[in-house]
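Engineer: My questions are about this predicted structure, shown below with the sequence.
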Amino acid sequence: MGIDDITKKAQEFLGDDKVKDALKSEQAEGVSDKLLDGVADAANKVTGGKFADQIDGARDAADKSVGNE
């Protein structure tokens, strides 16, 4: 299985209406916030905070894609 196959399967999965609804749920919002905060904190720690604005921007952009807020 190549990267194109994986990409196609992921697009099919994310295109499913049930998956779309689950990603826009309150539960997904809470989980995604915790995950994104943890990743952003780790990235800031590794970079010594040099890229905090960019990391926060990426975190906020990702947060808009998951959950309901």
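Structural biologist: Noted; the coordinates are in hand. Numbers count the residues shown, from 1 in each chain.

Engineer: make it CA atoms for all contacts and neighbour counts henceforth
Structural biologist: Noted.

Engineer: centroid residue for this protein?
Structural biologist: Per Cα atoms, centre = their mean, the C-alpha nearest to the average position across the chain is that of Ala62, at 4.6 Å.

Engineer: One more to weigh against that first structure:
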Amino acid sequence: MKAKLGPAKGKVSDLAQQHGDKIQHGLDRAAKAVDEKTKGKYSDRIQSGTGKAKDAMERLAHQEGTGPGPGAGPDAGGGTPNGPRPPVS
């Protein structure tokens, strides 16, 4: 099963790298629309979910191929630093 999913994972990673800015912009627009529809009632949850989605997208964009090579440590495979996120607008 992993052998069949490997190429798909690489393709998703490539797409995330190429279109990351568009994906993040879409996430921001969707979050803003939902926040407006709910009249701000769930702003904290929407912002949290948007941040998690952006973090996941960043992790996908920084993956190379099917994962870390032999001898890679527990921190191998990319990721993003835990810095402040810009506010959802």
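Structural biologist: Here it is on my side, so go on. Owing to the predicted nature of the structure, the values given are computational and were not obtained by experimental measurement.

Engineer: Do you know the score for how well these two fit?
Structural biologist: For this chain pair, the superposition-based TM-score is 0.64 by TM-score structural alignment, normalised by the length of the first structure; 56 aligned residues with a Cα RMSD of 2.3 Å.

Engineer: hmm, back to that, tell me which residues touch the residue nearest to the centre of the first structure, please.
Structural biologist: Leu36 (Cα atoms under 8 Å, 6 or more residues apart in numbering).

Engineer: mind checking what it lines up with in the second structure?
Structural biologist: Alignment note (TM-score structural alignment): Ala62 of the first structure maps to Ala53 of the second structure.

Engineer: how about Arg29 of the second structure, what's its match in the first structure?
Structural biologist: Structural correspondence for Arg29 of the second structure with respect to the first structure (TM-score structural alignment): Gly38.

Engineer: Spell out which helix or strand contains its match, please.
Structural biologist: Here Gly38 of the first structure, judged by DSSP states H and E, is contained in helix 26-47.

Engineer: Which element is encountered next along the chain beyond that helix?
Structural biologist: helix 52-65.

Engineer: between that next one and helix 26-47, how big is the angle?
Structural biologist: Angle of helix 52-65 of the first structure versus helix 26-47, following axes from the mean of the first three to the mean of the last three Cα atoms, to 10 degrees, is 160 degrees.
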